[in-house]
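Student: Provide a 3D model corresponding to the input given below.
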Amino acid sequence: MKWADEIIIVDGNSTDNTLAIARKYTDKIITSDFAGFGEERNKGAEFAKGDWILQLDADEIVTDAMRNRLNSLLDGNDAGCASFKFRRKNIFLGKIMTYGGWYHYSHHLYKKGFAHYEGDIHEKLIVNGLTGTMEESLEHYPFYSLAEFIERQNRYTGLQAMEQFKSNPKITEKEILYNLRVKPLKLFWKMYFKKKGYKEGPHGFIFSILFAWVHFVKWAKYWEIVRDNGKTL
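Tutor: Reported below is the predicted structural model:
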C-alpha cells in the first residue's frame, strides 16, 4: 500500500502484534475500544484527507490491475460516481473460489463525504450518489485453516446473534425450526448446486457445508439468547 497517498489504520485495542506491524507502514493509527465494524470504518474515514477512500481489512491485498484502475480514478475518470463496487477474489484454504457464490462484488470505495457505514457486523455502505462497478479485484485471505475458520465464526456468530436479538427479541418456534432445519439445507443446495460449488472439488463441498453450518450456529445462538431472556419456551 505504499502507493497510497495516506494510510490510516483503526485498531480496536488489539492485544497481539498488530500495532507493531502497523507502525511499519504509517503513523496515522487510531486506537479505541471496538464498537462494531461499521463504526470502526467510519472512524477511519473521519481522519482521511484525500477525496477517495478505499477501506481494506488486514487480510485483503490490492492487485496490480486494481491499483492501476484506482490511479485512473484519481485522475478524474470516475464517470460522476460517488462510489464503486469491485470484485473480491476469496481464497479458501489456498484456492481462489470462482464458483459457490463467493466471487462477488465488494463495496468499500467511495468519495469522502458521500457515504457512511451502518451495522455492527455485516456493515453496509450507504451512499449519497451514483455507484459504479469495476471488474478489477483485490485478493481476500480470510483464513488459512479450518481451525481458524471455526474459531472466527464462533466469535462472529455470537456477535450476529446478539445483534439480531437487539433488533428482534422475540421469536416463534416455527421461525427457529425453519432456520435450524430447513434454511441450512437450502443454503447448501444454493451454494453447491445452483452456484456450482461442485466445480471447485473438495474445496467447494467443504465450503458449502461450512457456510450452511454458520447459519445454523448463528440461529442456535440467537435462540439460546432469546430463551435465556425469557422470551420463548
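
Student: From now on I want contacts and neighbour counts done on CA atoms only, so please keep to that.
Tutor: OK.

Student: Centre-most residue in this structure?
Tutor: residue 122 (6.3 Å; C-alpha atoms, centre = their mean).

Student: can you map out the helices along this structure?
Tutor: Using DSSP state H, the helices of the chain run over residues 18-22, 37-46, 64-74, 146-167, 173-177, 183-189, 202-228.

Student: What residues sit buried inside the fourth one?
Tutor: Along helix 146-167, these residues count as buried under the neighbour rule (16 or more other C-alpha atoms under 10 Å): 153, 156-165.

Student: next one: the longest one
Tutor: Neighbour-count burial for helix 202-228, with 16+ other C-alpha under 10 Å as criterion, is recorded at 203-223, 225-226.

Student: Not counting residues beside it along the chain, what's closest to residue 91?
Tutor: Nearest non-adjacent residue to residue 91, counting by C-alpha to C-alpha, 6 or more residues apart in numbering: residue 141, 5.3 Å away.

Student: Check whether the one you found really touches residue 58, as I assumed.
Tutor: No - counting by C-alpha atoms under 8 Å, residue 141 stays clear of residue 58, with 9.0 Å between them.

Student: Looking at these two, which has the bigger crowd around it?
Tutor: residue 141 (18 against 11; other C-alpha atoms under 10 Å).

Student: Another sequence for comparison is provided below:
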Amino acid sequence: MLAVVILTRNESAFIEACIESVRWADRIVVFDSFSEDDTVARARACGAEVLQHPFENYAAQRNAALEQVEADWIFFVDADERATPELGEEVREAIRDPRYVGWWVPRRNYLFGRLTRGGGWWPDYQLRVLRRGYARYERPVHEIVILQGEAGYLRNPLIHHNYDSPAEFRAKQRAYAWLEAQALRQAGVRPKPYTPWTMMVREFWRRFVRLRGYIDGLHGLRLAWWMARATWETYRLLQDAARVDTG
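Tutor: Alright, predicted model coming up:
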C-alpha cells in the first residue's frame, strides 16, 4: 500500500489542490499540527484522512507520521506541492523494484510565481518516497533521511509553488536561521568572530556561481543574496548563543 502524507499547519489556501493532485495514492493522510484555520475541515471534505500531532520540529513531525501512518510506502508531499499524474504513475511503478527502499524526487520550484532553474533550485532532489520501517529523519530543520538501504532517482518532478512574495521568503529564512542555529549549537559548533561573514560569502558564491544562480538573472542574484544573508543570520545567532553558554 502507498500512502501520500501531507504535513500541514494553516494550509487552507493550498490543501484542496494538493489532495486533488495525489488521488492516485491508496491513502491520502493529512498529518496536521493543529491548524487554526479550516485546513482540517477542507481536507476532510476532500475525502482525506486527518491525523493530528503537536509540532516540535520538522524531523520529529515526519518521524511521527512514519510511526502512525500504516502503509508499506510513504510519499511525503507538502501542501504547496503538486504531483502530476506522470509522477504518480512513476512512483507506483518504482515501489515495485525490490532493490530500493527509498526514491529521490526532483522538485521544480516556482518562487514568487517564477520558475527558478539555477542556484540549487533545480532539480532540487528530495528523498520523499520511503519504505516504512527503513527510514528515519534527523536534524530539526532542513531535515535529512537516514535510510537503511539504497535509494533510486525518479524522473518526473514535484511542482512546488514556493513563496508568494519576497517578504514571505525572507520571513521563512529568518525562521530557518533560528532553527539552524539551535541545531548547530546542539552539535557543538562554536563560531569565530569572522565566521558569519566568511560563511555568508561562501554561500553567495555557492548559490550564484557554483550552482549557476546567474542563469535566472536578477531573480537569481536576489535569491543568492537573500540565502547568503540567511546564512549570516544563522551564524550571528549562533555567536549570541555561544556567548550565553560561556557566560
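
Student: Give me the TM-score for this pair.
Tutor: Once superposed, chain against chain, the TM-score is 0.88 (TM-score structural alignment, normalised by the length of structure 1); 225 aligned residues with a C-alpha RMSD of 1.9 Å.

Student: before we move on, the earlier item: so who does the alignment partner in structure 2 of the residue nearest to the centre of structure 1 touch?
Tutor: Under the alignment (TM-score structural alignment), residue 122 of structure 1 pairs with residue 142 of structure 2. Contact partners of residue 142 of structure 2, counting by C-alpha atoms under 8 Å, 6 or more residues apart in numbering, are residue 58.

Student: Apply 7 Å and report the result again.
Tutor: The contact partners of residue 142 of structure 2, taken as C-alpha atoms under 7 Å, 6 or more residues apart in numbering, number zero.

Student: Let me know the distance separating it from residue 17 of structure 2.
Tutor: 25 Å (C-alpha to C-alpha, to the nearest Å).

Student: what's the counterpart of residue 154 of structure 2 in structure 1?
Tutor: By TM-score structural alignment, residue 154 of structure 2 lines up with residue 134.

Student: my read: its match touches residue 85, true?
Tutor: Yes - using C-alpha atoms under 7 Å, residue 134 of structure 1 makes contact with residue 85 at a distance of 6.2 Å.

Student: Those two: who's more crowded?
Tutor: With neighbours defined as other C-alpha under 10 Å, residue 134 of structure 1 and residue 85 compare such that residue 85 has more, 19 against 13.

Student: which one in structure 2 is aligned with that one?
Tutor: By TM-score structural alignment, residue 85 of structure 1 lines up with residue 104.

Student: which residue sits closest to that match, ignoring its sequence neighbours?
Tutor: residue 127 (4.2 Å).

Student: what do we get in structure 1 for residue 29 of structure 2?
Tutor: Checking with TM-score structural alignment, residue 29 of structure 2 has residue 8 as its match.

Student: do residue 115 of structure 2 as well
Tutor: Alignment note (TM-score structural alignment): residue 115 of structure 2 maps to residue 96 of structure 1.

Student: That match and residue 204 of structure 1, how far apart?
Tutor: Residue 96 of structure 1 is 11 Å from residue 204 of structure 1, where distance means C-alpha to C-alpha.

Student: same question, residue 116 of structure 1
Tutor: Using C-alpha to C-alpha, one obtains 34 Å as the distance from residue 116 of structure 1 to residue 204 of structure 1.

Student: what's near enough to touch the corresponding residue of structure 2 for residue 208 of structure 1?
Tutor: Under the alignment by TM-score structural alignment, residue 208 of structure 1 pairs with residue 224 in structure 2. By C-alpha under 7 Å, 6+ apart, the contact set of residue 224 of structure 2 is 119, 204, 207-208, 213.

Student: Can you give me the neighbour number for residue 34 of structure 2?
Tutor: The burial count for residue 34 of structure 2: 16, using other C-alpha under 10 Å.

Student: Would you confirm that it contacts residue 51?
Tutor: No - contact criterion C-alpha under 7 Å: residue 34 of structure 2 and residue 51 do not qualify, at 9.4 Å.

Student: about what we covered before: make sure the match of residue 85 of structure 1 is actually in contact with residue 124.
Tutor: No - taking C-alpha under 7 Å as the definition, residue 104 of structure 2 is not a contact partner of residue 124, at 9.6 Å.

Student: what's the closest non-adjacent residue to the match of residue 115 of structure 2?
Tutor: residue 90 (5.7 Å).

Student: and what of residue 89 of structure 1?
Tutor: residue 139 (4.8 Å).

Student: Thought residue 87 was touching the one you found, still the case?
Tutor: No - at 8.8 Å, residue 139 of structure 1 does not count as touching residue 87 under the criterion of C-alpha under 7 Å.

Student: And the alignment partner in structure 1 of residue 78 of structure 2, how far from residue 81 of structure 1?
Tutor: Counting by TM-score structural alignment, residue 78 of structure 2 corresponds to residue 57 in structure 1. Here the distance between residue 57 of structure 1 and residue 81 of structure 1 works out to 23 Å (C-alpha to C-alpha).

Student: Check residue 184 of structure 1 too.
Tutor: In terms of C-alpha to C-alpha, residue 184 of structure 1 sits 37 Å off from residue 81 of structure 1.
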